[in-house]
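# Quick one: sequence plus predicted model below, questions after.
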Amino acid sequence: MSEIIKSVIDSADVVLFMKGVPAAPQCGFSMQVCQILNHVGVEFNSIDVLADGAIREGIKAYSQWPTIPQLYVKGEFIGGCDITREMFQSGELVALFDKAGIPHKATAKA
């Protein structure tokens, strides 16, 4: 399972493992991370962990992080909702996208 997860993470610059899909998140934390990424204007791939129990448990083992959502940028685990929100509010998230060369539209903090 870890090879499948790694290939998914490597398939795009920004990958979000979430509950539901961006158009219809199935939990508030997943919704917050989607809203942040959409506000910043970064393109991202999303994986609905509710659609596959093996992926849902596999991503937790892969990252050694117990909760969903999980955000990856250029293959690196960034964190869940709280970390993503704090990085967004401080400007660190946009700086990370800048450093990684990932196109986005917003440069202002929350």
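Great, that's in hand.

# only C-alpha atoms for contact and neighbour calcs from this point on.
OK.

# I'd like to know how far residue 36 sits from residue 54.
Applying Cα to Cα, to the nearest Å, the value for residue 36 to residue 54 is 27 Å.

# adding another structure so you can compare the two:
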Amino acid sequence: MDILERIREQVTNNPVIIYMKGTPQMPQCGFSNRAAQALHACGFEFAYVNVLTDPEIFQNLPRFANWPTFPQIYVDGELIGGCDITLELLQKGELKPMLEAAIHKKQNKEA
């Protein structure tokens, strides 16, 4: 499978996914840590990909959505941004409803 197709499949099949350096439990970068903490603060489960253990994704994800840095957070198949945007959405009270809507949409499709 082509790497961009693999990324597209991950983004499509997970209502919320973060591409980060490290894992939510052991982040390897401060930006990834803060973004994962913002997602945790909303109280929903989310998928993650450790880009440090997948060189193909590390090299190709920046061209998938034309976003050059990590972390990258996708909600309902769309890139919402990186650390700063995620924290801003959390502070404005917009992140949790966004995640909730994406998760419910996915659950309704599966039902």
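Perfect, thanks for sending it. These figures come from a predicted structure and were not determined experimentally.

# So for residue 36 and residue 54 of the first structure, which residue has more residues nearby?
More crowded of residue 36 of the first structure and residue 54, by other Cα atoms under 10 Å: residue 36, with 18 against 11.

# Mind telling me what that one corresponds to in the second structure?
Using TM-score structural alignment to pair residues, one finds that residue 36 of the first structure aligns to residue 38 in the second structure.

# On the C-terminal side of the one helix or strand that match maps to, identify the next helix or strand.
According to DSSP states H and E, residue 38 of the second structure maps onto helix 30-41. Next helix or strand after helix 30-41 of the second structure toward the C-terminus (DSSP H and E): strand 47-50.

# What span of the first structure is that next one aligned with?
Aligned by TM-score structural alignment, strand 47-50 of the second structure corresponds to residues 45-48 of the first structure.

# Stretch 79-97 of the second structure now?
Counting by TM-score structural alignment, stretch 79-97 of the second structure falls onto residues 77-95 of the first structure.

# what about the matching stretch, start to end distance?
The first and final residues of stretch 77-95 of the first structure sit 16 Å from each other (Cα to Cα).

# Name the residues of the helix holding residue 38 of the second structure that are buried.
Buried positions in helix 30-41 of the second structure, judged by neighbour count with 16 or more other Cα atoms under 10 Å: 31-39.

# pretty sure residue 49 of the second structure contacts residue 16?
No - between residue 49 of the second structure and residue 16 there is no contact under Cα atoms under 8 Å: 11.3 Å.

# Neighbour count for those two, which is higher?
residue 16 (27 against 20).

# Just confirm that one contacts residue 79, I think it does.
No - if you go by Cα under 8 Å, residue 16 of the second structure and residue 79 don't touch, sitting 9.9 Å apart.

# what's the overlap in contacts for the two?
Each of residue 73 lies in contact with both residue 16 of the second structure and residue 79 under the rule Cα atoms under 8 Å, 6 or more residues apart in numbering.

# Now do the contacts for residue 55 of the first structure.
Applying Cα under 8 Å, 6+ apart, the residues near residue 55 of the first structure are 1, 5, 49.

# With residue 71 of the first structure instead?
Going by Cα under 8 Å, 6+ apart, residue 71 of the first structure touches 14-17, 77-80, 84.

# ok, which stretches of the second structure are strands?
For the second structure, applying DSSP state E gives strands covering 16-20, 47-50, 72-75, 78-81.
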